[in-house]
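J.: build me a structure from this.
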Amino acid sequence: MNFTKTYILASNSPRRKELLTNLGLPFQTRVKEVDENFPPDLVRAEVAEYLAAHKASAYRQDLQPEEVLITADTIVCLDEKVLNKPLSHAEATRMLTHLSGRSHEVYTGVCLMSLEKSVVFSDVTTVHFRDLTRDEIDFYINQYTPFDKAGSYGAQDWLGMVGIERIEGSYFNVMGLPVHRLYEELQTF
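T.: As a prediction, this is how the structure comes out:
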């Protein structure tokens, strides 16, 4: 693949950095603090896409002509409720207790932006958790401090390895970037 632009990843996520590196995409990282609130009338994929586009808008004025910005936001939805990043051990415990023994959806919204255009897309993966014990949940939170993860877990972490029975869709989407969709979109961007 011939990547001719300068790609900017607007994320500090080690998982997104790893995925772009494994894709073979040369990139630089830029990070700004961007508010992650969203309008309450948005649901599921709309939330992820809104947040990705919102993050990108914070960088637009700094883009150079040869640059393509990549922003992403991953959310976990259980029924119709969005589970954001937990603010405390107690909140992480509540989230993981609700996810235990159930399936949920993981949506990742992505925005590609240059000075000339922008494209926003998303992908969804259904994740099925087995029943988790309180000891497993406590161990995970104490050892892995998942406070930077939507839904209080990382699929690539210990809890993902022992708790996820199966997924329907892209594993990489659950990690925080639907690499297959990103690759497709970059072909025509």
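J.: please make it C-alpha for all contacts and neighbour counts, starting now.
T.: Will do.
J.: give me the contact list for the lengthiest helix in the chain.
T.: Scanning the chain for the helix with the most residues, using DSSP state H, yields helix 45-57. Applying C-alpha atoms under 8 Å, 6 or more residues apart in numbering, the external contacts of helix 45-57 come out as 10, 34, 36-38, 69-75, 107-113, 120-124.
J.: now do the buried residues in it.
T.: Judged by neighbour count (16 or more other C-alpha atoms under 10 Å), helix 45-57 contains these buried residues: 45-57.
J.: and whichever helix or strand comes after it with helix 45-57, angle?
T.: Next helix or strand after helix 45-57 toward the C-terminus (DSSP states H and E): strand 67-78. In terms of direction (axes from the mean of the first three to the mean of the last three C-alpha atoms, to 10 degrees), strand 67-78 departs from helix 45-57 by 150 degrees.
J.: and this one, please, so the two structures can be compared:
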Amino acid sequence: MLKEKLKAHKLILASGSPRRQQFFREMELDFEIRLKSVEEVYPKELQEKAISDYLAQLKASAFEGTLAKNEILITSDTVVWHNNQSLAKAKNAEEAFKMLKTLSEDWHEVITSVCFTTTTNQKTVNQTTKVKFKKLTDAEIHYYIKNYSPFDKAGAYGIQEWIGLIGIEKIKGSYPNVVGLPTQLVYDTLVDMT
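T.: From the prediction side, this is the model:
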């Protein structure tokens, strides 16, 4: 099992996301949380998975020169991609409303990239999941924003929250990926690395 293979290593999760931390606990992985502030800005010409790959690697670069030989740093980024544009985290309720309105009754992609960094190696993997919302009413969108304040989530929604439970019509791909971590891909990558 992976837990046995990881005994010689120390996993460092560089994420303040309670959802990602919970996934690591549920996968029975021992980890330490280390956070560094990074301005999440990327070159405008990047699209889709190139954005999330770049940002996951950028977050890893903040730890350059700080890792011990036995440590594996894990950084990640999630992008919501719709109509050839990235929907980042909403800054306010008005922006969140616009995002959810545009996602209503349409497909979008949720792309999560995960960067694994050691003192000698770096590997970035990503996964894409397609998600379709039903036609959301203005009242449903306003209710969700007021009661769930989804300002810490790409695309202004959490699939595991009320809006996901009542509004997601179809999903093609990994559910945990939409929550923020492609758990099966993370597990398999760690198996390959150790």
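J.: please state their TM-score.
T.: TM-score for the superposed chains, counting by TM-score structural alignment, normalised by the length of the first structure: 0.99, backed by 189 aligned residues with a C-alpha RMSD of 0.6 Å.
J.: ok so Lys130 of the second structure is a strand residue?
T.: Yes. Counting by DSSP: H, G, I helix; E, B strand; the rest coil, one finds Lys130 of the second structure located in a strand.
J.: gap between the alignment partner in the first structure of it and Ser100 of the first structure?
T.: In the first structure, Lys130 of the second structure lines up with Thr126, judged by TM-score structural alignment. According to C-alpha to C-alpha, to the nearest Å, Thr126 of the first structure stands 14 Å off from Ser100 of the first structure.
J.: what segments of the second structure are strands?
T.: Listed from the start of the chain, the second structure has strands (DSSP state E) covering 10-13, 31-33, 71-82, 85-87, 107-117, 122-133, 168-172.
J.: pull the distance from the fourth one to the chain's centre.
T.: Going back to what we said before, that points to strand 85-87 of the second structure. 14 Å (C-alpha atoms, centre = their mean, to the nearest Å).
J.: with the fifth one instead?
T.: Strand 107-117 of the second structure has its average C-alpha position 6 Å from the chain's average C-alpha position, going by C-alpha atoms, centre = their mean.
J.: which helices and strands sit right next to it?
T.: Using 3 or more C-alpha pairs under 8 Å, 6 or more residues apart in numbering; DSSP states H and E, the elements in contact with strand 107-117 of the second structure are helix 49-61, strand 71-82, strand 122-133, helix 175-179.
J.: equivalent range in the first structure for the longest one?
T.: Residues 45-57 of the first structure are where helix 49-61 of the second structure aligns, with TM-score structural alignment as the criterion.
J.: okay, now the closest residue to Glu28 of the second structure other than its chain neighbours: neighbour count?
T.: Leaving aside its sequence neighbours, Glu28 of the second structure sits nearest to Lys3 (C-alpha to C-alpha, 6 or more residues apart in numbering; 7.3 Å). A count of neighbours around Lys3 of the second structure, defined by other C-alpha atoms under 10 Å, yields 14.
J.: list the contacts of Lys3 of the second structure.
T.: Contacts of Lys3 of the second structure (C-alpha under 8 Å, 6+ apart): Glu28, Leu29, Asp30.
J.: trace Val31 of the first structure over to the second structure, please.
T.: Counting by TM-score structural alignment, the partner of Val31 of the first structure is Leu35.
J.: does that match touch Gly16 like I think?
T.: Yes. Between Leu35 of the second structure and Gly16 a contact is recorded at 7.0 Å, counting by C-alpha atoms under 8 Å.
J.: and the two? Which one has more around it.
T.: Taking other C-alpha under 10 Å, Leu35 of the second structure and Gly16 do not tie; Leu35 has more neighbours (15 against 12).
J.: the nearest residue to that one once chain neighbours are set aside: what's it in contact with?
T.: Leaving aside its sequence neighbours, Leu35 of the second structure sits nearest to Ala14 (C-alpha to C-alpha, 6+ apart; 5.2 Å). Contacts for Ala14 of the second structure (C-alpha under 8 Å, 6+ apart) come out as Ile33, Arg34, Leu35, Lys36, Leu73, Ile74, Thr75, Ser76.
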